[in-house]
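>>> Turn this into a model:
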Amino acid sequence: MDARTTIPERMRASELLAQDSLTVGDRPVPVPAADEVLIRVASVGVCGSDTHYFTHGRIGPFVVEQPLVLGHEASGVIVAVGEGVDAARVGSRVSIEPQRACRVCEQCKKGAYNLCPEMQFFATPPIDGAFAEYVTIQSDYAHDIPDSVSAHAAALMEPLSVGIWACQKAGVTAGSRVLIAGAGPIGLVTAQVARAFGATEIIITDISEERLAVAAQHGATRALHASESVEEMTVDAFIDASGAGPAIRAGIPAVKPAGRIVLVGLGADELTLPVNLLQNRELWLTGVFRYANTWPLAIELVAAGRVNLDALVTHTFGLDDVENALMAGRIPGALKAIVEPWR
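As a prediction, the model looks like this:
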């Protein structure tokens, strides 16, 4: 650790003990390894996966079997460094890329480190997340942010990275016509990214009139209720940010031949798809699993004013109120909740 910085020995952290059971625990402040930095957490966004762990105690094969700190959308200030890290980093404001890859497997070596089989990802059992006063991360996963970027926006570089990865997978570029299902935070940031990438038509569908009403403020050129047919449309790419089977099936017919379909939203494990249509139009269908090498672009887009993440934040909470933060999505008008550990 950097000797110039006085770090407490203990810290507070919100712990998920089991399904529907949270407490604020007292833990040792983590000590950074040689290649790590210690970060005083400033802001942590609440993701749907956090809420799912709270309400279900698991996501697929990942089961909460011991106290788990949730939260993986985080920002903060470096307050100490490991012995292998330049001490000049102390004091840097950073956005945290919340993962640790092995760096030596086939996927890591070809740059697809998000597919590393040994990935350790924040708030995915048994790896703790960032609803805590301090966290550690490898130094190169702590990305410096300019003073013009707020702590909240720095935390939301994580969902922005999902939107960037989805648009890259969808081949969105200048003049693209894009259909997005789902006007939640991921759908809205994806729309903003599509606009920044040069898409000229960005259509968003949702079942919530309230969310559709704000979609135009986040890049959409057209907002449609999910009950309206989109089959007569012709788009270059369809990005599903809803995870809803009916929305996915409704969106696919709008994609032109050789177009792309990208599945981002988490839904059912199995889905019935129009295979004949996929074959006859030679459509590309892929999923999105997190992201890789997106943070530099995310920071540039926000710093340049091409993407507005602060506009997504509607509610803030402290560590003692994480349960309400996890349930904030039920509040009318809510988009993105933020936990501030030092609040």
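>>> only C-alpha atoms for contact and neighbour calcs from this point on.
Will do.
>>> residues contacting residue 319?
Shown in contact with residue 319 (C-alpha atoms under 8 Å, 6 or more residues apart in numbering): 13-14, 24, 131-132, 339-343.
>>> From those, list just the buried residues.
13-14, 24, 131-132, 339-341 (16 or more other C-alpha atoms under 10 Å).
>>> quick one: which of those residues is nearest to residue 198?
residue 339 (32.9 Å; C-alpha to C-alpha).
>>> so the closest one touches residue 50, yeah?
No - Residue 339 sits out of contact with residue 50 when judged by C-alpha atoms under 8 Å, with a separation of 11.9 Å.
>>> Could you count how many residues lie near the residue nearest to residue 200 when sequence neighbours are not counted?
Nearest residue to residue 200, sequence neighbours excluded (C-alpha to C-alpha, 6 or more residues apart in numbering): residue 175, at 5.0 Å. Neighbour count of residue 175, defined by other C-alpha atoms under 10 Å: 13.
>>> And the helices in the stretch 151-300 of the chain, which stretches?
151-155, 157-170, 185-196, 209-215, 245-251, 275-280, 295-303 (DSSP state H, counting those that start in this stretch).
>>> CSV for those helices, including distance to residue 80 and mean neighbour count?
Shown next, in CSV, are those (distance: least, C-alpha to C-alpha, whole Å; neighbours: other C-alpha atoms under 10 Å):
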stretch, distance to residue 80, mean neighbour count
helix 151-155, 19, 27
helix 157-170, 22, 25
helix 185-196, 32, 27
helix 209-215, 41, 18
helix 245-251, 46, 18
helix 275-280, 52, 12
helix 295-303, 22, 19
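>>> how about this one, so we can line them up?
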Amino acid sequence: MGKGGMSHGGGEEEEEENKAAWLLGLKTLKIQPYNLPPIGPHDVKVRMKAVGICGSDVHHFKHMRCGNFIVKKPMVIGHECAGIIEEVGSEVKSLQAGDRVALEPGISCRQCQFCKGGRYNLCRQMKFFGSPPTNGALANLVVHPANLCFKLPDNVSLEEGAMCEPLSVGVHACHRAQVSPQTKILIMGAGPIGLVTMLAARAFGAPKIVIVDIDDQRLSFAKHVGADEVIQVSTNIQDVGEEVVKIQNAVGANVDVSFDCVGFSKTMSVALNATRAGGKVCLVGMGQSEMTLPLTPTAGREIDVIGIFRYRNTWPLCIEFLRSGKIDVKPLITHRFEFIQEQVEEAFETSARGGNAIKVMFNL
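Next up, the predicted model:
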């Protein structure tokens, strides 16, 4: 549904007019009615205003799966989102109708050892927007727990609010790798996640950041948004040694922390070889489900290999980085589409093509 024709009348009328983008099959998205669950005492109803497309959404769109998450029945897609509170549950005190909020898309169980230990992103019962079998956020209205909706300051737009989700991946990676003003950084991959990891690392004080990619268009964009050095490499699997030398020359000193935001055997091998003894390599991207890596020499140089899965407790910090101007995500939003049938599949195709498309955003 476009911007016109939306009713703000009684609850029933709204339920009838709520529409969402349903993934029905390979590369098949249809805007269809979406009946919401009733609003619980601790929930809010949010009118979606900005929804971004993520790499995992594109995987679902193109392959009906992402990693071990397989789409087995029609599903509402999307999880990078922000909107305006339309209704609050009876127990909600922190938010009110009209508040602009960014939504954290995962609802954990709160009962398991991971949740109780504060690592709720590892919860096995996690219900995550647009990850099968949980319906997502590309809809006119959604119902979500109030404690996962974060109020946006006046100087942070709804689009920037939706960008808190990908930015959270970079912030969590920097937390895990303990990035500080002494940390010299290498980032493999200048796609959306490589770029938000770069912005986060800079906000954490990293003095030198080098980005590596095969695509010169992406590299010039990375330079434009703040990389100190960019290095173009080839897809040839044999030239790891050559690339490591290039990287070490560019950094001008040892690499303290490498982030692999691609996730292939080759990118990870380069990162492990380019990182100084005693440094850290954080695997962020999941390009391959299995890799073959030079782990024996890595162990001999005491390099810590760190994994990350999504994020936890990152929204307040992301919003503060945006509010204070320490991070500017606006240049990353390169394409905008309306929430109408003619544009939904086109938006996903645009995101899938990559190239000059960094972040594709729906304005609802």
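>>> quick revisit: can I get the helices of the stretch 151-300 of the first structure in TSV including distance to residue 43 of the first structure?
Formatted as TSV, the helices of the stretch 151-300 of the first structure follow (distance: least, C-alpha to C-alpha, whole Å):
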stretch	distance to residue 43 of the first structure
helix 151-155	6
helix 157-170	11
helix 185-196	16
helix 209-215	24
helix 245-251	32
helix 275-280	42
helix 295-303	16
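>>> Residue 257 of the first structure: which of those helices is closest?
Of these, nearest to residue 257 of the first structure by C-alpha to C-alpha is helix 275-280, at 8.1 Å.
>>> what's the closest one aligned against in the second structure?
Mapped onto the second structure with TM-score structural alignment as the criterion, helix 275-280 of the first structure occupies residues 295-300.
>>> That stretch vs the first structure, mean deviation?
Compared with the first structure after fitting, stretch 295-300 of the second structure deviates on average by 1.3 Å (mean C-alpha distance after the TM-score superposition for the first structure).
>>> neighbouring contacts of that stretch?
Here stretch 295-300 of the second structure has contacts from 272-273, using C-alpha under 8 Å, 6+ apart.
>>> got a list of what residue 233 of the second structure touches?
Residues near residue 233 of the second structure by C-alpha under 8 Å, 6+ apart: 212-214, 243.
>>> Residue in the first structure paired with it?
Using TM-score structural alignment, the partner of residue 233 of the second structure in the first structure is residue 226.
>>> Check the secondary structure at residue 32 of the first structure for me.
Secondary structure for residue 32 of the first structure, judged by DSSP: H, G, I helix; E, B strand; the rest coil, is coil.
>>> Hmm, it is touching residue 84, no?
No - checked against C-alpha under 8 Å, the pair residue 32 of the first structure and residue 84 is beyond contact range at 10.1 Å.
>>> Looking at the two, which is more packed in?
residue 32 (21 against 13).
>>> For stretch 180-199 of the second structure, grab the matching residue range in the first structure.
The aligned range for stretch 180-199 of the second structure is 173-192, by TM-score structural alignment.
>>> give me the number of residues near the aligned residue in the first structure for residue 125 of the second structure?
Under the alignment (TM-score structural alignment), residue 125 of the second structure maps onto residue 118 of the first structure. Counted with other C-alpha under 10 Å, the neighbours of residue 118 of the first structure add up to 14.
>>> which residues sit in contact with residue 118 of the first structure?
Applying C-alpha under 8 Å, 6+ apart, the residues near residue 118 of the first structure are 101-102.
>>> still on that earlier bit, next one: the match of stretch 180-199 of the second structure to chain centre, how far?
Its chain's average C-alpha position is 15 Å from that of stretch 173-192 of the first structure, according to C-alpha atoms, centre = their mean, to the nearest Å.
>>> can you check stretch 237-244 of the first structure too?
The answer for stretch 237-244 of the first structure is 15 Å, by C-alpha atoms, centre = their mean.
>>> residues in contact with it?
For stretch 237-244 of the first structure, using C-alpha under 8 Å, 6+ apart, the contacting residues are 166-167, 170-172, 176-184, 186-187, 247-248, 251-252, 254-255, 259-268.
>>> again, 6 Å this time
Applying C-alpha atoms under 6 Å, 6 or more residues apart in numbering, the contact partners of stretch 237-244 of the first structure are 170, 178-182, 187, 259-267.
>>> Just the buried residues of these.
170, 178-182, 187, 259-265.
>>> Now distance to residue 307 of the first structure too, for these, in JSON lines please.
JSON lines is the format used below for those (distance: C-alpha to C-alpha, whole Å):
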{"residue": "170", "distance to residue 307 of the first structure": "18"}
{"residue": "178", "distance to residue 307 of the first structure": "17"}
{"residue": "179", "distance to residue 307 of the first structure": "18"}
{"residue": "180", "distance to residue 307 of the first structure": "17"}
{"residue": "181", "distance to residue 307 of the first structure": "19"}
{"residue": "182", "distance to residue 307 of the first structure": "18"}
{"residue": "187", "distance to residue 307 of the first structure": "13"}
{"residue": "259", "distance to residue 307 of the first structure": "25"}
{"residue": "260", "distance to residue 307 of the first structure": "23"}
{"residue": "261", "distance to residue 307 of the first structure": "23"}
{"residue": "262", "distance to residue 307 of the first structure": "21"}
{"residue": "263", "distance to residue 307 of the first structure": "22"}
{"residue": "264", "distance to residue 307 of the first structure": "19"}
{"residue": "265", "distance to residue 307 of the first structure": "21"}
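>>> In strands, which of the residues you listed appear?
Among these, DSSP state E puts 178-181, 259-263 in strands.
>>> Mind picking the two most distant members of those residues?
Longest span within these, C-alpha to C-alpha: 181 and 259, 16.0 Å.
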